[in-house]
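*Asks:* Predicted model and sequence below, questions to follow.
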Amino acid sequence: MRLDQALQQRGLVASRSAASRLIQAGAVSVDGKPATKASVEVFEQSSIELSPSPETEFVSRAGAKLAGVFRARPELNAQGYWVDFGQSTGGFTDCLLRQGAERVLGFDVGHKQLSTKLREDSRVCCVEACNLRTPWPVTRRIDPIEQSDMQTLRIIDRDEQLDMQMQLADLSSFDDQWPKAGAHGVVIDVSFIALSYVMPQAIQCIRPGGCCIALIKPQFELGADPVLRKRWFKDGLVHESTKLQAMLEDLVAPFKNMGLDFDVNRDVLASVLPGTSGNQEYFLLARRNRPIQAPPTTSSNTQRPMKNIPQPRSDP
């Protein structure tokens, strides 16, 4: 059997692609010897070990990205109740729990992706098959998934379109322990859609003064315009840093009209790890400090250029 297949079969990684990343990072050894290729043949009696690395510290490498934010901003407090938008395997959730979160309610469009470790954690509630673009309330009823634990829920699609209500979302129908005041914070990690599609719903989960930590993935924010993608991308990577900074400014500016407070020059941090395709990613750190307003059709506000994007420290 191939090494990458064996890693997945033994439950050491969530996917073969994750196994390949570990092997490339030099974090895998077979029978005491470092493995360099995913195609290496291993046997049932072979011993496979993972060495400590950003790829193995959390249930997914996303946890190492978020941990970099907490190292760079030690004043951030992860205690309390949090919402994880785009929970997937649970890297952000894993990091939040280690940082002291009391409970995490996660939403994801997929299903059965959350790691077994987190699925069995009483502090974690996972809502699956959820279209995060859908304004709250997202459903009228919830059904438990087959014979899995009651912490995991699947949202039943709505049969009618509901207008977005710009107020604090009541998530107690998903989690009976949810506080009426709202979440202390929300983390966002979504792919293949822009943040603007999910940010209004995410903000509605946060209590006034609560924290929003959103991962910005440039390749999904630049849109599908073939001219722009040809100009800004090369081999799938963003390659014009000046345009990238302008894009980041334009991207985060509208979020202020949704009730978030941040300084574009101070509160955009480079991720300590790149995306899986090699793109540099960024975190927006913000707080909800006023009621949500409908976003304007045009923006007259101009943000100052980000001369230096702060780089999180990579050491603990």
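*Replies:* Noted; the coordinates are in hand.
*Asks:* switch to C-alpha atoms for all contacts and neighbour counts from now on
*Replies:* Will do.
*Asks:* Can you get me the start-to-end distance on stretch 35-43?
*Replies:* Between the opening and closing residues of stretch 35-43 there is a gap of 14 Å (C-alpha to C-alpha, to the nearest Å).
*Asks:* buried residues in it?
*Replies:* Neighbour counts using 16 or more other C-alpha atoms under 10 Å place 35-36, 38, 42 of stretch 35-43 among the buried residues.
*Asks:* Tabulate those (JSON lines), appending secondary structure and distance to Lys217.
*Replies:* Formatted as JSON lines, the buried residues of stretch 35-43 follow (DSSP: H, G, I helix; E, B strand; the rest coil; distance: C-alpha to C-alpha, whole Å):
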{"residue": "Ala35", "secondary structure": "coil", "distance to Lys217": "31"}
{"residue": "Thr36", "secondary structure": "coil", "distance to Lys217": "29"}
{"residue": "Ala38", "secondary structure": "coil", "distance to Lys217": "27"}
{"residue": "Val42", "secondary structure": "coil", "distance to Lys217": "36"}
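*Asks:* Determine which two of these are furthest apart.
*Replies:* Across the buried residues of stretch 35-43, the longest distance by C-alpha to C-alpha is 12.9 Å; it joins Thr36 and Val42.
*Asks:* by contact count, what packs against the host helix or strand of Gly106?
*Replies:* Here Gly106, judged by DSSP states H and E, is contained in strand 101-107. Judged by 3 or more C-alpha pairs under 8 Å, 6 or more residues apart in numbering; DSSP states H and E, the packing partners of strand 101-107 are strand 80-85, helix 91-98, strand 124-128.
*Asks:* Alongside the first one, take a look at this:
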Amino acid sequence: MKYRLDQLLSRKHLTPSREKARGHILAGNVLVNDEVITKVGYLVDENVSLRLKVNERYVSRGGLKLEKALKTFSIDVKDQIVLDVGASTGGFTDCLLQHDVQWVYSVDVGYNQLDYRLRNHQQVTVMEKLNAKNLHPDLFDKPINLAVIDVSFISLTKVLSFVLSVLKDREIIALIKPQFEVGEQITGFKGVVKKAEDHLKALHLVNDYALSTGLFTQSLTYSPIKGPKGNREFLIHWSDRKSKEVIDFKAVIDQAHQELRD
């Protein structure tokens, strides 16, 4: 019997869901008989040899993104209280816990997405069905030192001020997804931003808004892996500490294009 590749990965418990299976396939992480297959609907026999190229250190690939940000930005989150906005299955939350945070508030507009291991973790407060625009200080019983943000289908400029309103320390690491910043006239029907100049436009759009709130840009890097559809993504660090360093956005974008080729 033949199955779709995403279906068989989930069926064989190589991934916890078909959604995660699709992400791995599109990222080129799935080998069928030692050959990389990037077509989600590729039909395979039930007894075919399947293998993932990546080490599942976190419950989702998002953990790898935040891990790079923490290392690149030299941020120590040990004993910190952190707000995870757009937690989804919990990649960022998992990464934070593995870096010894004291507590994580995991916020998502969705429901029942957070991995069960994190859902039952004694250092995690699960806050589901909560839109980032409805964040309010009264919802939190601990002072928040840092926010990490990974939202989809909405611009960061639409949620940033609400996140800032609940923080004790105005410190943020955000994943910038250009496809949700520049509009459909650039992404096209496939929802992918390919040109470096469009990435630059997206970064400046989001960063300029952050600066208007009184934040200062501390650092910028690119995600070590592409998004599910093949989009290059970027991680940025803001705080209210003045920074004399001038960040070369274009250099970071050029490096992303060199390292993560189409």
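*Replies:* The structure has been received and is ready for your questions. It should be emphasised that the depicted structure is a prediction, and the values quoted were computed from it without experimental measurement.
*Asks:* After superposition, what's the TM-score, could you say?
*Replies:* TM-score of the superposed chains, computed with TM-score structural alignment, normalised by the length of structure 2, equals 0.79; 245 aligned residues with a C-alpha RMSD of 3.1 Å.
*Asks:* before we move on, back to that, nearest to Ala19 of structure 1, out of the helices and strands packed on strand 101-107 of structure 1?
*Replies:* Per C-alpha to C-alpha, nearest to Ala19 of structure 1 of those: helix 91-98, 15.6 Å.
*Asks:* Mean per-residue distance, that closest one versus structure 2.
*Replies:* Superposing on structure 2 and averaging over aligned pairs (mean C-alpha distance after the TM-score superposition for structure 1), helix 91-98 of structure 1 comes out at 0.8 Å.
*Asks:* Just confirm Leu7 of structure 1 contacts Val13, I think it does.
*Replies:* Yes. Under the criterion of C-alpha atoms under 8 Å, Leu7 of structure 1 makes contact with Val13 at 6.0 Å.
*Asks:* Tell me the residues that contact both of the two, please.
*Replies:* Common neighbours of Leu7 of structure 1 and Val13, using C-alpha atoms under 8 Å, 6 or more residues apart in numbering, are Ala19.
*Asks:* re the thing from before, quick check: what element follows the strand holding Gly106 of structure 1 along the chain?
*Replies:* Following strand 101-107 of structure 1 toward the C-terminus (DSSP H and E): helix 116-119.
*Asks:* Only the buried residues of that next one, if you could.
*Replies:* 118-119.
*Asks:* distance between it and the chain's centre?
*Replies:* From the chain centre to the centre of helix 116-119 of structure 1 is a distance of 17 Å (C-alpha atoms, centre = their mean, to the nearest Å).
*Asks:* just checking, what packs against it?
*Replies:* For helix 116-119 of structure 1, the packing partners by 3+ C-alpha pairs under 8 Å, 6+ apart come out as strand 124-128.
*Asks:* where in structure 2 is the aligned partner of the helix or strand just after the strand it packs on, by residue range?
*Replies:* Next in sequence after strand 124-128 of structure 1, counting helices and strands by DSSP H and E, comes strand 142-144. Using TM-score structural alignment, none of the residues of structure 2 align to strand 142-144 of structure 1.
*Asks:* Check which helices and strands the helix or strand that comes right after strand 142-144 of structure 1 is in contact with.
*Replies:* Later in the chain than strand 142-144 of structure 1, the nearest helix or strand by DSSP H and E is strand 152-155. Where contact means 3+ C-alpha pairs under 8 Å, 6+ apart, strand 152-155 of structure 1 is packed against strand 124-128, strand 142-144.
*Asks:* which residues does Asp250 of structure 1 contact?
*Replies:* Residues near Asp250 of structure 1 by C-alpha under 8 Å, 6+ apart: Gln303.
*Asks:* Show me what it aligns to in structure 2.
*Replies:* With TM-score structural alignment as the criterion, Asp250 of structure 1 lines up with Leu205 in structure 2.
*Asks:* residues of the helix or strand harbouring that match that come out buried?
*Replies:* Element membership of Leu205 of structure 2, judged by DSSP H and E, is helix 196-212. Of the residues in helix 196-212 of structure 2, 198-200, 202-203, 205-207, 209-210 count as buried by neighbour count, 16+ other C-alpha under 10 Å.
*Asks:* quick one: the strands in the stretch 151-262 of structure 2?
*Replies:* Using DSSP state E, counting those that start in this stretch, the strands of the stretch 151-262 of structure 2 run over 171-176, 216-222, 234-239.
*Asks:* Let's have those strands in a markdown table, adding mean neighbour count and distance to Lys71 of structure 2.
*Replies:* Listed next are the strands of the stretch 151-262 of structure 2 as a markdown table, based on neighbours: other C-alpha atoms under 10 Å; distance: least, C-alpha to C-alpha, whole Å:
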| stretch | mean neighbour count | distance to Lys71 of structure 2 |
| --- | --- | --- |
| strand 171-176 | 24 | 12 |
| strand 216-222 | 22 | 11 |
| strand 234-239 | 22 | 12 |
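*Asks:* now the ones you listed in TSV, with distance to Tyr58 of structure 2?
*Replies:* Below are the strands of the stretch 151-262 of structure 2 laid out as TSV (distance: least, C-alpha to C-alpha, whole Å):
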stretch	distance to Tyr58 of structure 2
strand 171-176	17
strand 216-222	19
strand 234-239	18
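*Asks:* Nearest to Phe153 of structure 2, out of these?
*Replies:* When those are compared by C-alpha to C-alpha, strand 171-176 sits nearest Phe153 of structure 2, at 11.6 Å.
*Asks:* re the thing from before, relative to His184 of structure 1, which of the helices and strands packed on strand 152-155 of structure 1 is closest?
*Replies:* Set against His184 of structure 1 and scored by C-alpha to C-alpha, these come closest in strand 124-128, at 15.1 Å.
*Asks:* Burial check on the aligned residue in structure 1 for Val148 of structure 2, number of neighbours?
*Replies:* Taking TM-score structural alignment, Val148 of structure 2 has Val187 as its aligned residue in structure 1. Here the number of neighbours of Val187 of structure 1 (other C-alpha atoms under 10 Å) works out to 25.
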